[in-house]
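> next come a sequence and a model predicted from it.
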Amino acid sequence: MRQAEVVVHGATSAGVCAAVAAARRGLDTVLLEPGRHVGGMTSGGLGYTDIGDARVLGGMAAEFRQAVADAYGVAPGHYAGPEPHVAEQIFLSWLEQAGVEVVFGAALRTVVTSGDRIFSAATLRGDYAGGVFVDASYEGDLMAAAGVSYQVGREDRALHGERFAGRREVMPGMHNFPPYVSPFRADGTLLPQVADGPMAEVGEGDGGVMSYGYRVCMSTAPDRIPFARRPGYDDEHWELGRRLFRHWREQGVSPRAGRLVGLEPNLPNGKADGNSLGPFSLSVLDRSAWAYPDAGPEERERIRLHHLHHAQDLLYFLSHDPEVPAVVRAELGRWGLPADEFADTGHLPHQLYVREARRMLGEAHLTEHDLVEGRRHPDVVAMGSYHLDIREVQRTWRWVYEHPDPIPMVVTEGYLSVGVAPYQIPYRALVPRREECANLVVPVCVSASHVAFSSIRMEVQYQMLGHAAGLAAARSAATGKAVQDVDVTALQEDLAAAGQVLSL
């Protein structure tokens, strides 16, 4: 069994920052990654970095931003983000320089606890004991296996008195389906890509998570990989898309390819970070993601492949199907997958965009009120500023009662965007309840409501929270104190000395 002072689970950007921060303080640190890459979404397709108010960007997030600038010989912020392979190179260099032992293929099997502490984590690559653990995974698997309380999905509006909680009203907007598109085939069965079953009442909690997808890096370079027809591609699976384009044609709407998948060259070297835009996009809205957070490895892999195939097939559909407007097909034809990205995963990203999974119920629980009202916290360890950004939760259908007979219509539900001023994130939201676990810090699946998490979930936030988690873990491991008893004033001084912004 490998014994370390700090064990970090999940090489997301938060996990890399946590491991590097602890190792820089001289602690023996191991970083366990179930996959084969480091960086999570920062190196896994999400090149275009959502920041919010740049004034709150500090610590290792600012350090990463500077490293990106140095890699391209430009000023910080010149590019909205790095190419995926450059992001991974930066993180790998940090880990190597800090002396972090990185173990790939280390999928979590079980966790051994003793009293209120985690003793070890058993993985497919061996067992790892530690003084303090950091769960920096998107899923919160280590946290859950240790018996720490958590929530999944949307809560009821009444739980925290949050205005934006629970199921949303179906409203018109760029991400919703236009009216009068039928969800049914001629034989009365439901089309693929439409979830069946009733929606919860408005404001009720339903356990739904924000949709997942793949952020696909694309290029117009001469050596690009064309969007090809995948073995297993099902023409009938895309009938809903054809109906959408027919509806737009009848209404005189001329969709642009760039507004369907985001084809603006917003990354260095003319690459694009393909985003989920509009009612029919890279996001999968059939509720399949709802089962992912608590699913076992086999079910998660099935869901992941479902999302990966959706991304592949959507790009082929938009660039080849005769029902897609010729101008869209022509524009998509100029693009393809970059030959110099994701070579070991068929030039598609290695990371599924898990926008939210489990969320811890910790010592402090952030809600919409903390963000909207800008509540101050004496134990602040980082700041956030991005708007409340709840992506679509489901695509389903409902009866619309119009004269003389009801009409079934496809609807998309869940999207919300509400601006907030810069806000503080307290250390207590990163640690479990004292009685549940005394040696675990959680910088990704933080203790927050669904609404609050929709802003906190940005990669730069994860980098800053990972930084704080790594320094807190180092202090806890060095002193033997519970993570809840870490000297927060000293931790804040460490963070401030490293450039972390704790107030404006």
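Cool, the structure landed.

> rest of the way, CA atoms for contacts and neighbours
OK.

> next, name the residue at the spatial heart of this protein.
With distances taken as CA atoms, centre = their mean, R355 lies nearest the centre of the chain, 3.2 Å away.

> hmm, that one is touching S211, no?
Yes: using CA atoms under 8 Å, R355 is in contact with S211, at 7.0 Å.

> give me the contacts around the longest helix along the chain.
Ranked by residue count, the top helix of the chain under DSSP state H comes out as helix 297-320. Helix 297-320 is contacted by residues 212-214, 216, 227-230, 233, 238, 281-282, 284, 288-289, 292, 324, 328-333, 352 when judged by CA atoms under 8 Å, 6 or more residues apart in numbering.

> which among those end up buried?
Taking 16 or more other CA atoms under 10 Å as the criterion, what is buried in those is 212-214, 216, 227, 233, 238, 281-282, 284, 288-289, 292, 324, 328-329, 332-333, 352.

> so of the contacts of helix 297-320, which ones are in strands?
Among those, the ones falling in strands (DSSP state E) are Y212, G213, V216, V284.

> helix, strand, or coil at R398?
Three-state assignment for R398 (DSSP: H, G, I helix; E, B strand; the rest coil): strand.

> quick one: it and M409 touch, right?
Yes: using CA under 8 Å, R398 is in contact with M409, at 5.7 Å.

> follow-up on the earlier one: pick out the most distant pair among the ones in strands among the contacts of helix 297-320.
Farthest-apart pair in the ones in strands among the contacts of helix 297-320 is V216 and V284; separation 13.7 Å (CA to CA).

> which positions within the longest strand out of those in the chain qualify as buried?
Across the chain, the longest stretch assigned as strand under DSSP E is strand 126-135. Residues D127, Y128, A129, G130, G131, V132, F133, V134, D135 are the ones in strand 126-135 that count as buried (16+ other CA under 10 Å).

> can I assume R246 sits in a strand?
No: under three-state DSSP, R246 falls outside any strand and is assigned helix.

> got a list of what the residue nearest to the centre of the chain touches?
Contacts of R355 were listed using CA under 8 Å, 6+ apart, and they are V209, M210, S211, Y212, R457.

> adding another structure so you can compare the two:
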Amino acid sequence: MTSTKTADVCVYGGTPAGCVAAITAYQEGASVILIEPSRWLGGMLSAGIKPRQDCPVPAAVGGVTRDVILELGDDPRDIMRGFHEWIAGTGITVIFERRVRSVRREGNRIAALQLETSQPDRWGVPLPASESVLDTVVAASVFIDASYEGDVMALAGVPYRTGRESRDAYGEQVAGVRPVTNWTPIDPYAVPGDSASGLLSHLDADHGRPLGAADDYTQAYNFRLYVTTDPARRAELTPPDDYHPSDFELVRRYVIHQGDDLTALRGIFPGWLNSGEYNYQRASLISNAPLGVSRAYQDGDWDERSRVWRCHIDYLRGLHHFLSTDPAVPEEFRAETAAHGLDAAVFPATDGWPPQLYVRVSRRLDGRYTVTHDDVRNRTAPADSIGLALFGVDVYPTRRIPHRDPETGQVGVATEGDMFIGGHLGTGKPYPIPYRAVTPKQSDCGNLLVPVCLSATHIGYAATRMEPVFCVLAESAAVAAVQSIDRQIDVQDVDVRCLQARILERGQVITWA
């Protein structure tokens, strides 16, 4: 038998933005319920990303993001502890290990969420939908979807986007299918030279769409890894049960092509040393993450997402074992790789696996305003700014495909989709995110705000998708939520001038001089 919990504001997702939204709504006088499908708060900031590393101009950040989030430090353990203590010091009700299964609507408003169980396994992999059971119902006046997946938004029937728009859809010259990168002259076929033999594992067939065309791919996900050779901290990386070296034939051919270049091989594993943790090495044809599978996650159910999450784990386990044992790998690098395991001291609750898969983008709200590359380039001036963003268009590869070199005619393997326009500083000038980008059209839903899966193109989102920005937008969204409750109006009818006045009082930065 299910129970019903009620609050003024329901925040879905214990991401950094979700925690900020919950705290803000509570500070503004609302009763709050925070729902987190896992048992951990802090999302990617508790799973390897540092609060300041994607914030190149801290002066553009204000409010509790500046005062609390950016001060959490660099150690994931301290960051996670900080989020839990921050929330525990309030009257906020937190529901862990539950996720939304369905949404009940009344007219243009969400009335309640039906939750189901969602206990993660010992490595943090979400519970498949087929194994969950119905649980609590949560009713609220306003809902804030602060999840990385946008499930409340989607289940409420609010329109959204996935994949990549075409170049023509919003006049974005860098949108859609992109030129290939990392082209390498290695044969992509199971039987070299025989296309009828099929592609090797970890390759996608090229859909053949022209440059600038739309498709359903999205940039790669990965884990931000902490590895160690210290026996006291090391959690062994074992191969998956279905491991077979033939699944890594593409890696074998790439290793042979690189020869004794150990620097290039370290780009595969452990990857790129970012800020103490290892990230995806985008300059390597083969990396520590699978390619092409993220597109199944973005709009999938939790059976599919659980599979994709485990795919990332098993790929890394198999890759590590291959690089540690296969005779094609230089002996020195085999030994070096075999000595590494996950650092269980950093993530002890999950045997060293980060508790959050780095979901760089999934669904994106189709809202009242769409953030595009023009916004990123400071070519717009929306009057309803609720916070600033500042980063380059940062897209990790989307596909790994066979590709024929147009000059030589030789078939090789390449990645596609990778771009980093403007570096960390983008155009060097922070750009405003309008309130309309976090609110649906009024006819779609009148009591929902979406500060993480905000309304943006694939390109616009690629520059905006940083945790400090999500947190800034979440604080402003929470203030708007409380104002809509106090005035008994839809979130779209909130007076933007009153909203901006209040968030400025809270220390937000909404314009850049």
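Okay, I see it. Predicted, not measured: the structure shown is a model, and the values here were computed from it.

> overlay them and tell me the TM-score.
The TM-score (TM-score structural alignment, normalised by the length of the first structure) is 0.89; 479 aligned residues with a CA RMSD of 2.2 Å.

> the ones in strands among the contacts of helix 297-320 of the first structure into a markdown table, with extra columns for distance to G252 of the first structure?
Shown next, in a markdown table, are these (distance: CA to CA, whole Å):
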| residue | distance to G252 of the first structure |
| --- | --- |
| Y212 | 31 |
| G213 | 29 |
| V216 | 29 |
| V284 | 27 |
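
> picking that back up, and of the contacts of R355 of the first structure, the nearest to V7 of the first structure?
Comparing the contacts of R355 of the first structure against V7 of the first structure with CA to CA picks out R457 as the nearest, at 22.4 Å.

> one step back: which of the contacts of R355 of the first structure also appear as contacts in the second structure?
Retained in the second structure (both residues aligned by TM-score structural alignment, their matches' CA atoms under 8 Å) from those: M210, S211, Y212, R457.

> tell me the counterpart of the last one in the second structure.
R457 of the first structure maps onto R465 of the second structure when the alignment is built from TM-score structural alignment.

> go through the kept ones among the contacts of R355 of the first structure and say which is closest to A71 of the first structure.
R457 (25.7 Å).

> ok, now which ones touch G126 of the first structure?
G126 of the first structure neighbours (CA under 8 Å, 6+ apart): M1, R2, A106.

> which of these has the most neighbours?
Among the contacts of G126 of the first structure, A106 has the most neighbours (other CA atoms under 10 Å), with 22 neighbours.

> am I right that that one is in contact with L31?
No: contact criterion CA under 8 Å: A106 of the first structure and L31 do not qualify, at 9.3 Å.

> and the helices in the second structure?
Per DSSP H, the second structure carries helices over the ranges 16-27, 63-67, 76-88, 151-155, 249-258, 262-266, 294-298, 302-325, 331-338, 373-376, 458-464, 467-487, 496-505.

> and the longest one, how far from the first structure on average?
It stands for helix 302-325 of the second structure. Once fitted to the first structure, helix 302-325 of the second structure is off its aligned match by 2.1 Å on average (mean CA distance after the TM-score superposition for the first structure).

> do the first one as well
Relative to the first structure, and after both are superposed, helix 16-27 of the second structure has an average distance of 1.0 Å to its aligned residues, where the measure is mean CA distance after the TM-score superposition for the first structure.

> what range does that helix cover in the first structure?
Against the first structure, helix 16-27 of the second structure falls on residues 13-24 (TM-score structural alignment).

> and what of the second one?
Counting by TM-score structural alignment, helix 63-67 of the second structure pairs with residues 59-63 of the first structure.

> from the chain's centroid, how far away is that stretch?
19 Å (CA atoms, centre = their mean, to the nearest Å).

> have a look at how far, on average, that stretch is from the second structure.
Using mean CA distance after the TM-score superposition for the first structure, the mean distance for stretch 59-63 of the first structure is 2.1 Å.

> got a list of contacts for that stretch?
For stretch 59-63 of the first structure, contacts defined as CA under 8 Å, 6+ apart pick out C17, V460, Q461, Q463, M464, H467, L495, A496, A498, G499, Q500, V501.

> hang on, the earlier thing: nearest to D54 of the second structure, out of the helices of the second structure?
That would be helix 467-487 among the helices of the second structure, by CA to CA, at 7.4 Å.

> and the angle from that closest one to helix 16-27?
30 degrees (axes from the mean of the first three to the mean of the last three CA atoms, to 10 degrees).

> mind giving me the packing neighbours of helix 467-487 of the second structure?
If you count contacts as 3 or more CA pairs under 8 Å, 6 or more residues apart in numbering; DSSP states H and E, helix 467-487 of the second structure packs onto strand 4-12, helix 16-27, helix 63-67, strand 134-145, strand 385-389, helix 496-505.

> now with 10 Å, please.
strand 4-12, helix 16-27, helix 63-67, strand 134-145, strand 385-389, strand 431-434, strand 448-449, helix 496-505 (3 or more CA pairs under 10 Å, 6 or more residues apart in numbering; DSSP states H and E).

> right, so these: which one is the most enclosed?
strand 448-449 (a mean of 31; mean count of other CA atoms under 10 Å).

> that one vs the first structure, average offset?
Once superposed with the first structure, the aligned residues differ from strand 448-449 of the second structure by a mean of 0.3 Å; criterion: mean CA distance after the TM-score superposition for the first structure.

> what span of the first structure is that strand aligned with?
The alignment of strand 448-449 of the second structure onto the first structure (TM-score structural alignment) spans residues 440-441.

> quick one: contacts of that stretch?
Residues from elsewhere that reach stretch 440-441 of the first structure (CA atoms under 10 Å, 6 or more residues apart in numbering): 6-8, 18, 116-118, 131-136, 142-143, 146, 148, 427-432, 465-466, 468-470, 472-473, 476, 482-484.

> same question for stretch 333-346 of the first structure.
36, 43-45, 83-86, 216-228, 263, 271-272, 315-316, 318-320, 327, 347-351.

> from V329 of the second structure, how far off is the closest residue to F269 of the second structure other than its chain neighbours?
Distances taken as CA to CA, 6 or more residues apart in numbering place N288 nearest to F269 of the second structure, at 5.7 Å, with adjacent residues excluded. Note on N288 of the second structure: its distance to V329 of the second structure, by CA to CA, to the nearest Å, is 16 Å.

> same question for H321 of the second structure.
Taken as CA to CA, the span from H321 of the second structure to V329 of the second structure is 11 Å.

> one more: V494 of the second structure?
Distance, V494 of the second structure to V329 of the second structure, using CA to CA: 61 Å.
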